[in-house]
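**Student:** Okay, here's the prediction I keep looking at, along with the sequence it came from:
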Amino acid sequence: MDRWGGQSGRVALVTGASVGIGASAAEELVRSGMTVVGCARDVEKMQKLAVELQAAGHSGVQVPFQCDLNSEEEILSMFAAIKEQHRGVDVCINNAGLAHPESLLNGKTSGWKKMLDVNVLALCICTREVYQSMKERNVDDGHIININRDLPGRLLLSFQAGGKRAGGPPSTTTRHLSDANEQPLTQCTTVVHKRWPNTWLAVS
């Protein structure tokens, strides 16, 4: 986080920023001096944290943004607002996660769909929009961090750059994003693997 600290105008997006890893990451980025757009459905918790950080006199600022990651329309509206108000995103932490107790053999399709919408599609949409934001502004030191959680006894699908892995939890890796011609770009994406007992995941 020191990499972007003290640089005026740098903007970070943190999904699932109301609790747990997301809230902690947002807090540290604000402490480092960044403008942090915190995204979650529960905006009240983010507003409380924003007030506390402002009162502490940190050089950065948290901007709470209510967004349902099940909805591509809401995600795109959020990015449009970020572009209008802050020009774009330099750092993205895709942290939001959702788990329903829906087994493979007896689960409900609606539960699977909600998990895929948040855990896979929302991550992909946010990654795409952040990358396009970086590319439009010629940002050459941007970073996208994807938080991958492993629940004991459950199979999680994970996707890495280049399509080389389609199942099972990855170890922490760093890979360069590539364009359609497989030319390396200077932006970087990191997959961080966290095990269930050490983190927080929305279960409903």
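**Tutor:** Arrived safely.
**Student:** going forward, measure contacts and count neighbours with C-alpha atoms only.
**Tutor:** OK.
**Student:** all strands of the chain, in order?
**Tutor:** Here the chain has its strands, by DSSP state E, at 11-15, 35-40, 61-66, 91-94, 98-99, 143-150, 173-178, 184-195, 202-203.
**Student:** Dump those to TSV, plus mean neighbour count.
**Tutor:** Shown next, in TSV, are the strands of the chain (neighbours: other C-alpha atoms under 10 Å):
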stretch	mean neighbour count
strand 11-15	26
strand 35-40	26
strand 61-66	22
strand 91-94	26
strand 98-99	17
strand 143-150	21
strand 173-178	15
strand 184-195	17
strand 202-203	10
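**Student:** now these as CSV including distance to residue 81?
**Tutor:** Shown next, in CSV, are the strands of the chain (distance: least, C-alpha to C-alpha, whole Å):
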stretch, distance to residue 81
strand 11-15, 12
strand 35-40, 10
strand 61-66, 10
strand 91-94, 15
strand 98-99, 25
strand 143-150, 19
strand 173-178, 25
strand 184-195, 22
strand 202-203, 26
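**Student:** quick one: which of those is nearest residue 82?
**Tutor:** Nearest to residue 82 among the strands of the chain is strand 35-40 (8.0 Å), distances taken as C-alpha to C-alpha.
**Student:** now the angle from that closest one to strand 61-66?
**Tutor:** Per axes from the mean of the first three to the mean of the last three C-alpha atoms, to 10 degrees, the angle that strand 35-40 makes with strand 61-66 is 30 degrees.
**Student:** which other helices and strands contact strand 35-40?
**Tutor:** strand 11-15, helix 20-31, strand 61-66 (3 or more C-alpha pairs under 8 Å, 6 or more residues apart in numbering; DSSP states H and E).
**Student:** Presented hereafter is structure B, for comparison with structure A:
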Amino acid sequence: MNNLFDLTGKTAIVSGASSGIGVEFAEMLADQGADVAILARRYDKLKAVAEKITAKYPERRIIPIECDVTKENQIIAAVQKVMAEFGKIDILLNNAGIVDSVPIEALEEEAWDRVLDTDLKGVFLMSKHVIRHMKERKYGRIVNTASMLGLTASASIPTHSYNAAKGGVIHLTRGVAATYAKHGITVNAIGPSLFKSEMTENTLFSEQALKMYNAVCPMGRPGNPGELNGAVLYFASDACSYTTGQTLFVDGGWTII
């Protein structure tokens, strides 16, 4: 039986790949055989990530591309560069994201727009310009990073703009999946709970916040490095050829209670 999770010969784009789980995803895709274009705003960090992955997997092509996913012109240029380098795009992992924790009565419009533009509009724009190439080849795997907070709310930390954006990602995933299923393109999402990243380590990993999280989460702990990789690999591979429009919550059981 063929290994349905083998990505040898595939090419992938990972946005938000300069730190945190984006780096883990890029490394995992390379480990499974894919060549990877990593995108983010901070080129110096991207370059270091590319060098790290290349040192570990010298047979892979890892290219860093500076790109702000809120800027359509930068996305167009990035996709053109990937096509020039690889000639095709098999996998798109929309992972770029930010969060703002401000009560709604104090939430400035500019701050709201910043989160929605990055977390939701970025998914729309990246998908828009990649899916055209996938459609031509009648093959594609799009994986969006949503969140458990796209389904649930937080009583202790006000993340209203983030909740709205990630809820939008979940439903955008469904809509795009329905439209492009007949073109051989699957579109799915992961919904992580608490994982350590630049975005969470100084807030949600404080002693008080972690104690509160662990008391509620059925598994009694946050996610560990690598525990999102299985879900991403499934959605990025041929194993999910008949699975589309789904969001898999990798959350230690948070959303079941």
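**Tutor:** That came through, no problem. What you are looking at is a predicted structure, and each value in this text was computed from that prediction instead of being measured.
**Student:** May I see the helices and strands packed on strand 35-40 of structure 1 organised as TSV, with distance to residue 113 of structure 1 added?
**Tutor:** Below are these laid out as TSV (distance: least, C-alpha to C-alpha, whole Å):
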stretch	distance to residue 113 of structure 1
strand 11-15	19
helix 20-31	23
strand 61-66	21
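**Student:** wait, which of these is closest to residue 144 of structure 1?
**Tutor:** Among these, strand 11-15 comes nearest to residue 144 of structure 1, with 9.4 Å by C-alpha to C-alpha.
**Student:** And that closest one against structure 2, how far off on average?
**Tutor:** Mean deviation of strand 11-15 of structure 1 relative to structure 2 after superposition (mean C-alpha distance after the TM-score superposition for structure 1): 0.6 Å.
**Student:** For that strand, what is the distance to the chain centroid?
**Tutor:** Computed by C-alpha atoms, centre = their mean, to the nearest Å, the chain-centroid distance of strand 11-15 of structure 1 equals 7 Å.
**Student:** What segments of the stretch 101-250 of structure 2 are helices?
**Tutor:** For the stretch 101-250 of structure 2, the helices defined by DSSP state H, counting those that start in this stretch occupy 109-116, 122-137, 160-180, 207-216, 229-236.
**Student:** Quick one: work out the angle between the second one and helix 109-116.
**Tutor:** Right, the one you point to is helix 122-137 of structure 2. Orientation check (the same axes, to 10 degrees): helix 122-137 of structure 2 against helix 109-116 gives 30 degrees.
**Student:** likewise the third one?
**Tutor:** Helix 160-180 of structure 2 and helix 109-116 meet at an angle of 40 degrees, taking the same axes, to 10 degrees as the criterion.
**Student:** Okay, buried residues for helix 160-180 of structure 2 please.
**Tutor:** By neighbour count on 16 or more other C-alpha atoms under 10 Å, the buried set for helix 160-180 of structure 2 is 160-174, 176-177, 180.
**Student:** and what of the fourth one?
**Tutor:** Of the residues in helix 207-216 of structure 2, those with enough neighbours to count as buried (16+ other C-alpha under 10 Å) are 210, 213.
**Student:** What range does that helix cover in structure 1?
**Tutor:** The alignment of helix 207-216 of structure 2 onto structure 1 (TM-score structural alignment) covers no residues at all.
**Student:** Nearest to residue 22 of structure 2, out of the helices of the stretch 101-250 of structure 2?
**Tutor:** Per C-alpha to C-alpha, nearest to residue 22 of structure 2 of the helices of the stretch 101-250 of structure 2: helix 229-236, 10.4 Å.
**Student:** Contacts only, for the closest residue to residue 11 of structure 2 other than its chain neighbours.
**Tutor:** Of all residues beyond its chain neighbours, the one nearest residue 11 of structure 2 is residue 35 (4.8 Å), with distances taken as C-alpha to C-alpha, 6 or more residues apart in numbering. For residue 35 of structure 2, the contacting residues are 9-12, 29, 60-62, by C-alpha atoms under 8 Å, 6 or more residues apart in numbering.
**Student:** Residue 190 of structure 2: which of these is nearest?
**Tutor:** Closest approach between those and residue 190 of structure 2, by C-alpha to C-alpha: residue 29, at 15.6 Å.
**Student:** quick one, what contacts the closest one?
**Tutor:** Contacts of residue 29 of structure 2 (C-alpha under 8 Å, 6+ apart): 7, 12, 35-36, 233.
**Student:** Need the residues you listed in CSV (columns: distance to residue 121 of structure 2).
**Tutor:** Listed next are the contacts of residue 29 of structure 2 as CSV, based on distance: C-alpha to C-alpha, whole Å:
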residue, distance to residue 121 of structure 2
7, 28
12, 20
35, 26
36, 22
233, 24
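**Student:** so what's the residue nearest to residue 140 of structure 2 when sequence neighbours are not counted up against?
**Tutor:** Nearest residue to residue 140 of structure 2, sequence neighbours excluded (C-alpha to C-alpha, 6+ apart): residue 185, at 4.4 Å. Residue 185 of structure 2 is in contact with 134-135, 138-142, 177, counting by C-alpha under 8 Å, 6+ apart.
**Student:** how close does residue 185 of structure 2 sit to residue 196 of structure 2?
**Tutor:** Distance of residue 185 of structure 2 to residue 196 of structure 2, computed by C-alpha to C-alpha, to the nearest Å: 31 Å.
**Student:** How about residue 234 of structure 2?
**Tutor:** Distance check for residue 234 of structure 2 against residue 196 of structure 2: by C-alpha to C-alpha, it reads 22 Å.
**Student:** What of residue 249 of structure 2?
**Tutor:** Relative to residue 196 of structure 2, residue 249 of structure 2 is positioned 16 Å away (C-alpha to C-alpha).
**Student:** Neighbour count for those two, which is higher?
**Tutor:** It is residue 249, of residue 249 of structure 2 and residue 196, that has more neighbours when counted by other C-alpha atoms under 10 Å, with 21 against 16.
**Student:** Aligned to that one, what sits in structure 1?
**Tutor:** Aligned partner of residue 249 of structure 2 by TM-score structural alignment: none.
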